[in-house]
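**Student:** this is a predicted model, with the sequence first.
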Amino acid sequence: MYFLAPETELISGGSDKQLILWECNGTGAWTSQAVKSIPLKGHTEAVCAVDAVYQSDEPGLNLLIASAASDSTVRVWSRCGPEAKCIEILQFGNGFVMDVCLSFLPGSNVPVLGGDDCKISLFIQQNDQFQKALILSGHEDWIRGVEWAVCGEDLFLASCAQDCLIRIWKVCTKSKQLPETEDNSLRLKENIFTVKDTDTSYAVTLESVLAGHENWVYAVHWQPSISKDGSMQQPMRILSASMDKTMIIWEPDKESGVWLEQVRVGEVGGNTLGFFDGQFSPDGSMIVAHAFHGALHLWKQATVNKKEWTPEVVISGHFNSVEDVKWDPEGEFIISVGSDQTTRLFAPWKRKEATE
C-alpha cells in the first residue's frame, strides 16, 4: 500500500493478484461515493510490494507505478489522465522481489527503480525502457526492504535484510566525486553507471553499515520530508523494525557524521514475534508499528527530553494480522490494512469541550 501526496490517491496491492488505484474527489472525504477505483491486472500471483511517483509537477497527470509479486516479476505501470496500463515487465527468473522503490536520479527526471532478489538491482529508464544499471552486493541474506530519500543534490538508498544489518547507499553525479589521488587506500569503492540519454555518469558508494539489531530486520524507512525555511528538506533519520522486538531510530553524529543508534523502543517478554513494519509521523515525533500478531504499537517523543520516547494509548480494531500501515502526509489520520480483509481509517476523536 502506498499513499500519494496530496492524499487524494492511494495505490494498493493484494493476494487477489491485482493492484487498485484509488482516486478521491479532492475533498478529502474517503467514502464509497467519493472514490473512484481503477484496477490494474496482470500479475499471476499475489502482489507483495508497490510504490509510485509523480512524473509531473501537477499531481494526477502522469503517475509511474512499480509493483512486485510472487510470480517473480516486477511490473511498471503508467497512468496518464484517466487510464493506467502496464508498460514493462521485469523478469527475475527464480528470484523473489520483496520490495520495490521508485525515485529520480540526482539533477534529472530519469526514473530509477530499486528492487531486490538477494541483491539490490538498480534499473534506469532509458529510451522508455527500464534497463539494469547496477547490482549492489553486500547483504548476506534475503533483503526485506529498500527505500529512497532525496537529500539536497544527492540520492540515498536504505536497505535492510535478514542478516540483521542495514546498509545506506549514496548516489551522486560522478563530477561531484573527489579527484583521484595516488593514495587510494581510504577511498570507498565506487560503482559507476552512465545514463546514455543525458550522457551523465553516476557513482554509487556505500555510505554506512548499521549493526544493532539481533534478529532479522524487516523494514527500514526514512523520516518524511519536512517544510523548513520555505522548502522541503529530508531529515537524515531512519527507522528500522526487527524481529528482535525493537524499533531503532538512526541518525548521523553531528560531529563525525557516523550513523549511530539514537533511540530504541520495543516490547519485553510476552508472546510477540517482533515488528513487521513501522512508520514515522510526518513531523517525526511519533512512531507507529505493527507486530506479527496484528497488534499496533505507538510511541511519542517527549517535549523536553527529545531522546525520551514513551508508549501511548494505541488505536486497534483488526481481528487478524495487520499487513501494512501508513500515515497520511499531513499527519491527520492513519490507514491500515489487515488479513481480516478490512481496511481501517483512524482519525483523532475531537470531542466538544464540556459546558458548565
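**Tutor:** Structure's in. What do you need?

**Student:** for the rest of this, base every contact and every neighbour count on C-alpha atoms.
**Tutor:** Fine.

**Student:** please enumerate the strands of the stretch 151-300 of the chain.
**Tutor:** Here the stretch 151-300 of the chain has its strands, by DSSP state E, counting those that start in this stretch, at 154-161, 165-173, 191-195, 200-211, 217-222, 226-228, 231-233, 238-242, 246-252, 259-266, 275-280, 286-291, 296-301.

**Student:** how about CSV for these, with mean neighbour count and distance to residue 97 added?
**Tutor:** What follows is the strands of the stretch 151-300 of the chain, written out as CSV (neighbours: other C-alpha atoms under 10 Å; distance: least, C-alpha to C-alpha, whole Å):
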stretch, mean neighbour count, distance to residue 97
strand 154-161, 23, 13
strand 165-173, 20, 18
strand 191-195, 16, 22
strand 200-211, 17, 21
strand 217-222, 25, 14
strand 226-228, 11, 30
strand 231-233, 12, 30
strand 238-242, 26, 19
strand 246-252, 20, 24
strand 259-266, 16, 27
strand 275-280, 26, 17
strand 286-291, 22, 22
strand 296-301, 19, 26
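
**Student:** compare the ones you listed and give me the one nearest residue 37.
**Tutor:** Of all the strands of the stretch 151-300 of the chain, it is strand 275-280 that lies closest to residue 37, at 25.5 Å by C-alpha to C-alpha.

**Student:** now do the closest one: which elements does it pack against?
**Tutor:** strand 217-222, strand 238-242, strand 246-252, strand 286-291, strand 322-327 (3 or more C-alpha pairs under 8 Å, 6 or more residues apart in numbering; DSSP states H and E).

**Student:** quick check, distance from that strand to the centre of its chain.
**Tutor:** Taking the mean of its C-alpha atoms, strand 275-280 sits 11 Å from the chain's own mean (C-alpha atoms, centre = their mean, to the nearest Å).

**Student:** ok, stretch 225-232 next?
**Tutor:** Distance, centroid of stretch 225-232 to centroid of chain: 20 Å (C-alpha atoms, centre = their mean).

**Student:** okay, now the one to match up with it:
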Amino acid sequence: MTDTRGRIHPCFISIGANRIPAASDWDINSGLIAYGAGNVIALWRIDETEASPSGVFATLKGHTDNVSAVRFLDNTQDSESILLSGGVDKVLRVWRLVKSSDASEVPRYELLAQSLPHDGSIVDIAVERVGSKHNNTASERIRNGIIVASASADGSIKIWRLEISKEGGEVLTHLQTLTTKPKYFPLSIALAKLSSANKGDGVDAREKEETDVWILAVSGSSNSIQIFVGSTTESESDFTPSATLTGHENWIRSLSFVREANSDDLLLATGSQDRYIRLWRVHRGSALPAQSAGSKMMVMGQALSNKAHRFSAGSSKQDYSITFEALLVGHEDWVYSVSFRKDEADGKIKLLSASADNSLSIWEADETSGIWVCTARMGEASGMKGSSTATGSTGGFWTGLWSSDGNNVVSFGKNGGWRRWNNSREGEWVQKGAVAGHIRDVMGVSWEKEGKYLLSTSLDQSTRLYARWKSSKHRSFYEFSRPQIHGYDINSIVSISPTKFVSGADEKLMRVFGEPRGIAKMLEEMCGIQQADMESLPDVASQPVLGLSNKAVNTAPEENGEEEKEQNVEGQEYPPFEDSLSRHTLWPEEEKLYGHGYEISTIGCSNTGDVIATACKASSVSHAVIRMFETKTWRQLKPALEAHSLTVNRIAFSRDDVYMLSVGRDRQWTVFERVTEGLEEFSAPYKAMQVMPKAQTRVIFDGKWVPLEAGRAFVTAARDKTVKVWELQGKEWGCIETVKFEEPITAIDILDWVVDLEEGRFAVLAVGLESGAWSVYKAKVKESGGIEGWEQWIQVDGYVAPAKTITQIAWKPAGEDGSFEVAISSEDSSVRIYDIQT
C-alpha cells in the first residue's frame, strides 16, 4: 500500500474455475492449488493456519484471455515453486513464488518470462527438469534448465527450454515445433524422461544432458495417441514421431506418465470419451515385458490387441517397446482426467480418474494378481435424482488432482465450484470444505441491511450468499446458500430486509425471494445470525424441471421422508459443499414484479426498506422510466418517474430517504424529493426536484450520497474519467469539486458514516476503475458542515485487485462488530471482500 495511515487486507475472494481439465494443478512444494478463472489464475490454500485463512487469497494477472492450461513444475528436490500457464491469448507464461519471511503476508508469484505466441490457443502444458533429480545439486538443476512442451489448438506442439537463474536473466527458448499428423485438435500432452546415461555408460556427467532422451505423448480429437521421442540441447531438440497407439474408440482427453519404482519402465494412462481408461507400458530393451508375451488379451469376453510398438532412441539407438497393459472399466460417461501418483516411500502407484458421470475413482494394481481395480469412488451415482436438471446436475467432474501426501483429492464441476475429499482413515474418503464462485461477470453485490451477510449475482445465472463462519479460526467468509439458479443472466440485486431480496435479469421483470427456515437455522447455528420470525418462514424451496420459479416446499417428513432428508442443510459440521449448494439451498420465490419493457438494469431500495425503485435498458424516454414498488403488498406505485432518455445505470437513496438519485447513459443525473403530504394511496412517493443534463461529458455509471453528518451532497462517476461532487446550495444542487482519474470510473460507494482519524473527521469514498484497479479517497468534514478536499487515502495493491472492470462497490453497513469492510464485484467473475485497517 502507498499510504501507511491506512491499509487494505483482502479477507475473502470467491471465483469459479474455468471448465477446462488442463487449467488446474496442485503444487507439491508450496501446497497451493492454482486454477484458471477467466483470464486470471486463482491461488487457493486448502488448509487454514494460525497465520492465514484457507481459500483463494490472490489472482495472478497477465493473461489477456481465458486461462486454459496451468502446470506446476514437479520439483521434489527444490523448495522453489515454478508455475507455467497458457491461455486463449496463445502465450505461455512462467511464474515463480517469491519467498517472504512474514508468514502472514499474502504469497506472491512474479512473472519470470513469457513466450512468443502460438498460432492458436494453448490447450495443455507439460514440463520436466533436465538432468537427474537425484545426482545434481540444486544449483546444477537450475543451470541445467527445464524442458517445456505446449500444445496449441492450431494442431502444433512447441518444445521450449527454460533457463532460470537465481541472479535473474530468465530465458525461454523455442527449440522445435511438432505437428499432429493427420492434423487433429490436441487436448492433452504428457512428457517424461525415457532414459538417461549413468556412470556405467561411460559418459561424462557434463555430457549427460546430451544423452537425456524424452518421450512425449499427444492426444486429442482422434482415437489414437501419437508418441514422439527425442533429445534436447540448449538450442535445439530432435523429437520425431515414433509410434501411434490405437484402441480407444473416441477422443482421448487426458494423459499421464509415471515411472515404476522397481523397474525402469514407464506407465502411460489414457482417458477417453469412450468411457474407458487404458494403461500402456514403455519398456527398455529388445525383449518384451513378461505380461506382454502373448499377442492377445481377453477383457470382458473381447479380444484386445496387444501389439508391441517398437522404436529406437538416443545416440546409442537403444531399443524400446510400448505395449498395452490394462483396460480400466467402471466409468459410465466421458473420462475427462487421469493422473498418476507414486508414493515416494514404498513406490506404490495409484491412478485418479475424473469423469462426466459425477465420480472420481482411485485405481490400484492388486498386489497378488497385478490386476488394476477401483479401490475408492467419490461423488454421486450418475442416475441419482436431479442429475440432469438445472438445480441438480454437477455436470461431471472435469479434473482430478492429488495432494503431495496423497491424502487429499480435489475436483470441480460445471458450476466452477470445487469439491475436496480427505482420506482421514485408511480407505475412507470424507468430503471436506472447498471453494466456489461465479464463472461469469459478477454484476452486483448487496449487503443485508445490517451487514449480516452478502449477496452477489452474475451473468452465470446464479445468486449467492456469503457469511462469516464462526467456527473458522479467522471467522472467514464462506458461501452458505445459492438462493437463485436461473435461466436468464441476472443483472442486479438488492437486499430489502434480513430475509428478503429482489433481483432483476434479462427477462423484463423482478423476482422477490424469501429466506427458507432451513437456511435461517443453518445461518443461526454456523454464523450466529438471528432471525426473529424464523417459524413463519417456509421450510425449503425447490425448482421444477424446466422451471424458473423456486417454489416453497412444506412437505411433512412422513409424506416424503427421503426428500426431506436430502434437503436438510442444518446441523452440519462445515458450510454446505458444492453438491448441496446447487441442490438444497434455494430460496422460494414470493413475488414477480412487472412493468418494464426491456432487461432490468438496476434496482435501488430505500434505507427503511419500504420501497424499491427499478429501471431497465432503454433507448427512449418512454422506456427509461423509474418504476417504484412498495414492499408490503408489492403493488406498483404510479405514475412511473420520467427523467431520463437512455438507460438508468444506478439508483441511490439518501441516508434518511428524503432524496433519491438516478444517473444514466444520457450523461445526466436527476434528484427526486420525497413527497410527505397529499399523497394518494399507491402513488409514487417521489417527484423530480432537479435534472442536470450533460452533468458529465460521457455516460455516468454510478452515483452515491455522502453521510448526513457531512451535509447534503452526492457524488457521481463517469466514463469521462472524473468524479464530481454535488452539494445542495439553497434549493439547487451544484458541483463543488471535480476529481480526475487516468481511466473511466465504473463504480463508487461512500461509507455511510463519518470516520474519525487523527487528522479529523472524514467521509470515505471507494472508487472502482475500468481496469479493475480501485482506491479509497477521503474528504474532511468541515465543522460548519459540508465536505472539502477529496484526496487519495489508500491505493490498493494491484496484486489483490480485480483483473477486469469493477461493476459494483458496497461498503458493509455499520454493524455491532464495528467492522470496516467493503465488497467488490467485477467482470473477472470474482467477489472480493476487503478489510480496512486504520
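**Tutor:** That came through fine. Bear in mind the structure is a predicted one, so any value in this text is a computation, not a measurement.

**Student:** and the TM-score between them?
**Tutor:** With the length set by TM-score structural alignment, normalised by the length of the first structure, the two chains reach a TM-score of 0.81; 320 aligned residues with a C-alpha RMSD of 3.0 Å.

**Student:** rewinding a little: would you format the helices and strands packed on strand 275-280 of the first structure as JSON lines with distance to residue 161 of the first structure included?
**Tutor:** Converted to JSON lines, these look like this (distance: least, C-alpha to C-alpha, whole Å):
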{"stretch": "strand 217-222", "distance to residue 161 of the first structure": "5"}
{"stretch": "strand 238-242", "distance to residue 161 of the first structure": "10"}
{"stretch": "strand 246-252", "distance to residue 161 of the first structure": "15"}
{"stretch": "strand 286-291", "distance to residue 161 of the first structure": "17"}
{"stretch": "strand 322-327", "distance to residue 161 of the first structure": "18"}
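
**Student:** residue 273 of the first structure: which of the ones you listed is closest?
**Tutor:** Among those, the nearest to residue 273 of the first structure by C-alpha to C-alpha is strand 286-291 (6.9 Å).

**Student:** can you tell me what part of the second structure the closest one aligns to?
**Tutor:** With TM-score structural alignment applied, strand 286-291 of the first structure matches the range 408-413 in the second structure.

**Student:** what comes into contact with the matching stretch?
**Tutor:** For stretch 408-413 of the second structure, contacts defined as C-alpha atoms under 8 Å, 6 or more residues apart in numbering pick out 17, 19, 354, 394-403, 418-423.

**Student:** check stretch 14-21 of the first structure too.
**Tutor:** Applying C-alpha under 8 Å, 6+ apart, the contact partners of stretch 14-21 of the first structure are 9-13, 37-48, 69.

**Student:** which of the residues you listed fall in strands?
**Tutor:** Mapping the contacts of stretch 14-21 of the first structure onto strands (DSSP state E) picks out 9-13, 37-41, 47-48, 69.

**Student:** just the buried ones out of those, please.
**Tutor:** When these are checked for burial by 16 or more other C-alpha atoms under 10 Å, the buried set is 9, 10, 11, 12, 13, 40, 47, 48, 69.

**Student:** distance to residue 177 of the first structure for those residues - can I get that in TSV?
**Tutor:** TSV is the format used below for those (distance: C-alpha to C-alpha, whole Å):
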residue	distance to residue 177 of the first structure
9	38
10	38
11	37
12	39
13	39
40	41
47	39
48	36
69	37
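
**Student:** hang on, residue 101 of the second structure in a strand?
**Tutor:** No: assessed with DSSP: H, G, I helix; E, B strand; the rest coil, residue 101 of the second structure is coil; it does not lie in a strand.

**Student:** what is the burial count for it?
**Tutor:** 6 (other C-alpha atoms under 10 Å).

**Student:** from residue 107 of the second structure, how far out is it?
**Tutor:** Relative to residue 107 of the second structure, residue 101 of the second structure is positioned 10 Å away (C-alpha to C-alpha, to the nearest Å).

**Student:** correct me, but residue 245 of the second structure touches residue 222?
**Tutor:** No: using C-alpha atoms under 8 Å as the test, residue 245 of the second structure is too far from residue 222 to be in contact (10.9 Å).

**Student:** among the strands of the stretch 151-300 of the first structure, which is nearest residue 326 of the first structure?
**Tutor:** Short answer: strand 275-280, nearest of the strands of the stretch 151-300 of the first structure by C-alpha to C-alpha, at 6.7 Å.

**Student:** mean shift between the closest one and the second structure?
**Tutor:** Here the mean offset of strand 275-280 of the first structure against the second structure after fitting is 0.8 Å, by mean C-alpha distance after the TM-score superposition for the first structure.

**Student:** next, the angle from that strand to strand 286-291.
**Tutor:** Taking axes from the mean of the first three to the mean of the last three C-alpha atoms, to 10 degrees, one finds strand 275-280 of the first structure and strand 286-291 inclined to each other by 160 degrees.

**Student:** for the residue of the second structure sitting at the aligned position of residue 164 of the first structure, the count of nearby residues, please.
**Tutor:** Under the alignment (TM-score structural alignment), residue 164 of the first structure pairs with residue 275 of the second structure. Residue 275 of the second structure: 22 surrounding residues under other C-alpha under 10 Å.

**Student:** list the contacts for residue 116 of the second structure?
**Tutor:** Contact analysis of residue 116 of the second structure by C-alpha under 8 Å, 6+ apart lists 91, 92.

**Student:** distance of it relative to residue 174 of the second structure?
**Tutor:** 9 Å.

**Student:** what do you get for residue 456 of the second structure?
**Tutor:** 44 Å.

**Student:** same check on residue 421 of the second structure?
**Tutor:** In terms of C-alpha to C-alpha, residue 421 of the second structure sits 40 Å off from residue 174 of the second structure.

**Student:** ditto for residue 526 of the second structure
**Tutor:** Relative to residue 174 of the second structure, and taking C-alpha to C-alpha, residue 526 of the second structure is found at 54 Å.

**Student:** likewise residue 715 of the second structure?
**Tutor:** In terms of C-alpha to C-alpha, residue 715 of the second structure sits 53 Å off from residue 174 of the second structure.
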